[in-house]
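*Asks:* Predicted model follows, preceded by the sequence.
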Amino acid sequence: MPREGQGDSVATDTAGRRRSKRWTVFRIIKWIVIVAILLLLAPYVLVLVYKPHAVKPVSTLMIGEMLTGRAYERQWVAFDDIAPVLVQSVMMSEDGQYCAHDGVDWSELNSVIDDALDGEATRGASTIPMQTVKNLFLTNSRTVIRKGLEIPLAMWSNQIWGKKRTMEIYLNVAEWAPGVFGVEAAAQTYFGVAAKDLTRRQAALLAVTLPNPIERNPANPTRNLGKLASTIQARARQSGAYIKCLYD
């Protein structure tokens, strides 16, 4: 039989272990929450860091290439050293309302949501600011969570960077081929010219390559890709009213 007081001691020890275990679990949860908050806030801080033109951000894909030991090409080029025909073509292909929205094309996004609710096939509604923050801070996974993170980040970056800086970053981090990032590397890889010397046709072909840079080759376009480039080339010629925020 346990001696007098021994039972109370065992009960006290058991209760103490339970409290200690609960406290350990609480601390683990607390640190998980703190880390999650820091990870969520980090991109907003980095947007501020990336505002100066002297800063040359890298994308998550570039970081992935570095971590896996694979080489990639990227030569940063200032916005003013990129052929305007390339900027016009990318805008007409990727985000025709670029100068008009606040980082998110709400009308287009609402249309996509309505189509999804109706069970219809959906199309992309990502603006250039949305694609830029995705390239810099997020993954390529097509999930509701990623989109939920992407939208406020796009609005924040649009406010902090402005249109010209956003476009400069986008054109320097976009992937144009496996391991080829930025318009300067793309122009030289595919056409052997600098980004400032691209022709209208070359610019249009590069622009229509962006949605699928792994399978599309602007230097050797298929018939369909060539037709699409012709459409974008025609739109780019008439884009004067749409690009005033970049060439005022």
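*Replies:* In hand now; what should we look at?

*Asks:* From now on I want contacts and neighbour counts done on CA atoms only, so please keep to that.
*Replies:* OK.

*Asks:* Mind checking what helix or strand follows the longest helix that the chain contains in sequence?
*Replies:* Ranked by residue count, the top helix of the chain under DSSP state H comes out as helix 6-49. Per DSSP states H and E, helix 6-49 leads on to helix 60-67 as the next helix or strand towards the C-terminus.

*Asks:* What ranges does the chain have for its helices?
*Replies:* With DSSP H as the criterion, the chain has helices spanning 6-49, 60-67, 84-94, 106-117, 128-137, 144-173, 183-191, 200-209, 223-237.

*Asks:* Number of residues surrounding the closest residue to residue 159 other than its chain neighbours?
*Replies:* Leaving aside its sequence neighbours, residue 159 sits nearest to residue 102 (Cα to Cα, 6 or more residues apart in numbering; 7.6 Å). Each residue near residue 102 was counted by other Cα atoms under 10 Å, and the total is 19.

*Asks:* try this one next to it:
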Amino acid sequence: MDEAPLAPVQAPRRWRWLRRLLWLPVAFVAATVAQVAVLRFVDPPTSAFMLARQAEAWSQGEWRFRVAYDWRDLDTISPHLPLAVIAAEDQRFASHWGFDLDAIEQAIDHNARGKRIRGGSTISQQVAKNLFLWQGRSWLRKGLEAWYTLLIEAMWPKRRILEVHVNVAEFGDGIYGAQAAARSYWRKDAARLTMDESARLAAVLPAPRRYSASRPGPYVQRRAAWIQRQMRQIGGPDHLRRLD
């Protein structure tokens, strides 16, 4: 009499879960690489920071609040603004690979002396944070920021990084990007921003909800004057040609 075939041996459940867990890093890498690759060519319709600000407003019952955001290609934005942002935030932008160790060291030393808190983030790091992450401080967020920064630097040219930055940076409460800022503050297009206006926009970037580019107080005025001197010192609009 023939014996019944043996049933296939089932792997213990814990091993099946382990195999699934091992696939999580692979899935994470694939998903994040795809995100950054797509945004190399596709202009972002929104960002993590914009979504968070909109959700915050609705959670507080501000149902009429709408984020102001209107994408403009870098060639249609006044060169004064990207230059002002580089002068204010990341003068080694053209030469570093996403991280400026000297700036980080200077920021740590500056903050240790009890002065106004200064960050050491590069423009690339800020793009990674604004596009994909959340506000706040944690080792998890910093780790993700570093990972996205590496991907952005590896997959995007410098001009694309700068273009995205000046379009998604927050220049006022709920005001994101050069065009929205130019329209909100001066009723003009981003192409017509002056050197002074651009310097004031760059001056408020550390705390755009605290400071105003259209009604600058003493700090923003001093900061904007310093930024304009730096814009001239690093070579003016010709400096942007180093990104080509």
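*Replies:* Sure thing, it's come through. Small disclaimer: the values here were computed from a predicted structure and weren't measured.

*Asks:* against structure 1, where does stretch 202-211 of structure 2 fall?
*Replies:* Mapping stretch 202-211 of structure 2 onto structure 1 (TM-score structural alignment) gives residues 207-216.

*Asks:* In the matching stretch, which residues are buried?
*Replies:* Using 16 or more other Cα atoms under 10 Å as the test for burial, stretch 207-216 of structure 1 gives 207, 208, 209, 210, 213, 216.

*Asks:* Contact partners for the residue nearest the centre of structure 1?
*Replies:* The residue lying closest to the centre of structure 1 (Cα atoms, centre = their mean) is residue 134, at 2.1 Å. For residue 134 of structure 1, the contacting residues are 140, 150, by Cα atoms under 8 Å, 6 or more residues apart in numbering.

*Asks:* what do we get in structure 1 for residue 184 of structure 2?
*Replies:* Aligned partner of residue 184 of structure 2 by TM-score structural alignment: residue 189.

*Asks:* Report the angle between the longest helix of structure 1 and helix 144-173.
*Replies:* 40 degrees (axes from the mean of the first three to the mean of the last three Cα atoms, to 10 degrees).

*Asks:* Return the closest of the buried residues of stretch 207-216 of structure 1 with respect to residue 231 of structure 1.
*Replies:* Distance to residue 231 of structure 1 across those (Cα to Cα) is lowest for residue 208, with 9.8 Å.

*Asks:* follow-up on the earlier one: for the longest helix of structure 1, what is the distance to the chain centroid?
*Replies:* Remark: helix 6-49 of structure 1 is offset 33 Å from the chain centroid, using Cα atoms, centre = their mean, to the nearest Å.

*Asks:* returning to that earlier point: from residue 128 of structure 1, how far out is the residue nearest to residue 159 of structure 1?
*Replies:* 11 Å (Cα to Cα, to the nearest Å).

*Asks:* Next: residue 30 of structure 1.
*Replies:* 36 Å.

*Asks:* Of those two, give the one with the bigger neighbour count.
*Replies:* Applying other Cα under 10 Å to residue 30 of structure 1 and residue 128 shows that residue 128 carries more neighbours, namely 26 against 12.

*Asks:* In structure 2, what range does stretch 130-147 of structure 1 match?
*Replies:* Going by TM-score structural alignment: stretch 130-147 of structure 1 matches residues 125-142.

*Asks:* Now the terminal residues of the matching stretch, how far apart.
*Replies:* 10 Å.

*Asks:* Next, the buried residues of it.
*Replies:* 125, 126, 127, 128, 129, 130, 131, 132, 133.
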